[in-house]
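**Q** Give me the fold of what follows.
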Amino acid sequence: MDFLDEKMSLPIQGVSIDWDKIDGGSYLRGIEAIKGLDYLSFNNKITIFVGENGSGKSTMLEAIAVNYGFNPEGGTKNYSFSTYDSHSELCDAIKLSRGIRKPKWGYFLRAESFYNVASAEVEYSKWGGVPQQYHEKSHGESFLKLVQNNFQGQGIYLLDEPEAALSPQRQLTLLLEIVNCAKEDSQFIMVTHSPILLGIPGAEILSFDDGQIHPIDYEDTDSYQITKMFIENKEQLLKRLLSDEDKADL
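**A** Sure, this is the predicted structure:
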């Protein structure tokens, strides 16, 4: 999709790390993909971070979000609530390369703290606008409703594993929301394990595996390959997996 490849219009064009601001004993220096990074460039309206648990992708996304001015737990740049201090020192050690266009709106959305964000949304809506009752809906329904209420053109949106709240069908709905907003000059940086969301046409996928951050084709991601292998060879895979587990229990 050619409309996705318009670097000059991106609010966030790259990120660099000042390692002098990170303690020598910090756990960040043990994250292979991050410790060797000097500069990460964004060249696409939709960038997706993918990788194994602990590879540093959510840590990087959170640092970008906090450095940009978002609340560490999520929400807009106007949110000031805090239920726990979770963000890493990477937030203060990175520098963002910003484009000339300032977004009209933005949102940092992470599945793990969605309840707190939804509660804040309900409280803030009482002060103006249409009152929201996110807790009266199911987790997935309220998550998607919040997306539809807050995503718009010419924005910047950072999403951390949004699939955790959504069924496969709702993930397709989110995919459509993302693509439509990108068509209207919004930028997305997203962390996901979902083979559905990874399949957004034209998105740039960056892998945090193999000790470095590098581009990867959709079909080469573990999320795609393992899902494909399971669907096509379910019986053999489960038989082997469960057989190995039984042997380990002996």
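**Q** okay, CA-based contacts and neighbour counts for the rest of this
**A** Will do.
**Q** The closest residue to Tyr68 other than its chain neighbours - how many residues pack around it?
**A** Computed as Cα to Cα, 6 or more residues apart in numbering, the closest residue to Tyr68 that is not its neighbour in sequence is Leu96, at 7.6 Å. Applying other Cα atoms under 10 Å, we find 18 residues neighbouring Leu96.
**Q** Here is the second sequence; please produce its structure so I can put it next to the first one:
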Amino acid sequence: MTGRFLRDIALDTTGLDRRRYPFNLPIVTGLIAAGRLDLAPGVTFLTGDNGSGKSTLVEAVAVAAGFNPEGGSRNFRFATRATESPLGQHLIVGRRPGRRERSNFFFRAESFYNVATEIENVGMEQAYGGRSLHERSHGESFLDLITHRFHPEGLYLLDEPEAALSPRGLLIALARLHELVRAGSQMLIATHSPILLALPGATILQAEADGRLRQVTYDEADAVQVTRDFLTAPQRSLRHLLTDQPDFRYGPSPP
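**A** Below you'll find the predicted structure:
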């Protein structure tokens, strides 16, 4: 049994200034060029470099599909601070006729603390393992979430879930996501994790620097290649970064 509740996404470009954020992000440029992005049954991964727009697109899909921008199910209606981009207001989400998920959730690592607080405020801890998520580590609370709150035939949108997890935790999450897919769930996941990208049967869409959204195999994904190259020869990689390129920095040095 394979779940497919969201069929595709497209962007209404009427009146948009494509030179301005978020419409100038590579992944949005790719979506506009393609006209429509089909979402496969099971799991679709969005991967690509920092700044490509993966998280912004997942957030926009969540908003367009009726989720709370900070996370949670469609029943969550709290707001801490509105930081979502306007992309979701212009996104068109196509649903598969006659198919409605039995469960749903939008997870974003950066605001899950706020979601956990709301869960306590409304007394819903029992649905998440019977214990306050604030009494668990970030990784433990995420594993509680997917173990106790994610159910078969569900629709789940996840933004960089690896931020919470150790390598061992990622393997546990991978097994649970595989179980949920086999039970008829559909997921859209933005990730950099080569462990999660190994999920059997998943579709991997990579945002390229030129704006293309390219379907790649596991071995073709940049996150996999860079990690594999480093782990195969870490000293060589370090020598290249720290010796051959002594000025390699993310930004200017502090004064």
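**Q** What lines up with the residue nearest to Tyr68 of the first structure in the second structure?
**A** The alignment partner of Leu96 of the first structure in the second structure, by TM-score structural alignment, is Val93.
**Q** Next, the contact list for that match, please.
**A** Counting by Cα atoms under 8 Å, 6 or more residues apart in numbering, Val93 of the second structure touches Leu6, Arg7, Asp8, Ile9, Ala10, Val61, Ala64, Ala65.
**Q** again, 10 Å this time
**A** For Val93 of the second structure, the contact set (Cα atoms under 10 Å, 6 or more residues apart in numbering) comprises 6-11, 36-37, 60-65.
**Q** Secondary structure element holding it?
**A** Using DSSP states H and E, Val93 of the second structure sits in strand 91-95.
**Q** average gap between that strand and the first structure?
**A** Averaged over the aligned pairs, strand 91-95 of the second structure sits 0.8 Å from the first structure after superposition, using mean Cα distance after the TM-score superposition for the first structure.
**Q** Please spell out which residues along that strand are buried.
**A** Residues of strand 91-95 of the second structure classed as buried by neighbour count (16 or more other Cα atoms under 10 Å): Leu91, Ile92, Val93, Gly94.
**Q** biggest separation within the residues you listed, which pair?
**A** Leu91 and Gly94 (9.8 Å; Cα to Cα).
**Q** which residues do these two both contact?
**A** Ile9, Ala10, Ala65.
**Q** Let me know whether the last one touches Arg74 as I believe.
**A** Pointing back at Ala65 of the second structure there. Yes. Counting by Cα atoms under 10 Å, Ala65 of the second structure does reach Arg74; the two are 8.7 Å apart.
**Q** Tell me how far Tyr27 of the first structure lies from Thr59 of the first structure.
**A** Using Cα to Cα, to the nearest Å, Tyr27 of the first structure is found at 11 Å from Thr59 of the first structure.
**Q** For these two, work out which one has more neighbours and name it.
**A** Thr59 (20 against 12).
**Q** who touches that one in this structure?
**A** Thr59 of the first structure touches Leu28, Ile31, Ile34, Ala65, His87, Ser88, Glu89, Leu90, Cys91, Asp160, counting by Cα under 10 Å, 6+ apart.
**Q** Neighbours of the fourth one, how many?
**A** Around Ala65 of the first structure there are 25 other residues, counting by other Cα under 10 Å.
**Q** Now check it against the second structure: what is it aligned to?
**A** For Ala65 of the first structure, the residue aligned by TM-score structural alignment is Ala62.
**Q** Would you agree that match is in contact with Ser85?
**A** No. Assessed by Cα under 10 Å, Ala62 of the second structure is found out of contact with Ser85, at 11.6 Å.
**Q** Overlap of the contact sets of those two?
**A** Thr56, Pro69.
**Q** ok, and the most crowded of the contacts of Val93 of the second structure?
**A** Result: Ala62 is most packed of these (other Cα under 10 Å), 28 neighbours.
**Q** quick check, distance from the strand or helix carrying that one to the centre of its chain.
**A** In this structure, Ala62 of the second structure is located in helix 54-64 according to DSSP H and E. Distance of helix 54-64 of the second structure from the chain centroid (Cα atoms, centre = their mean, to the nearest Å) equals 9 Å.
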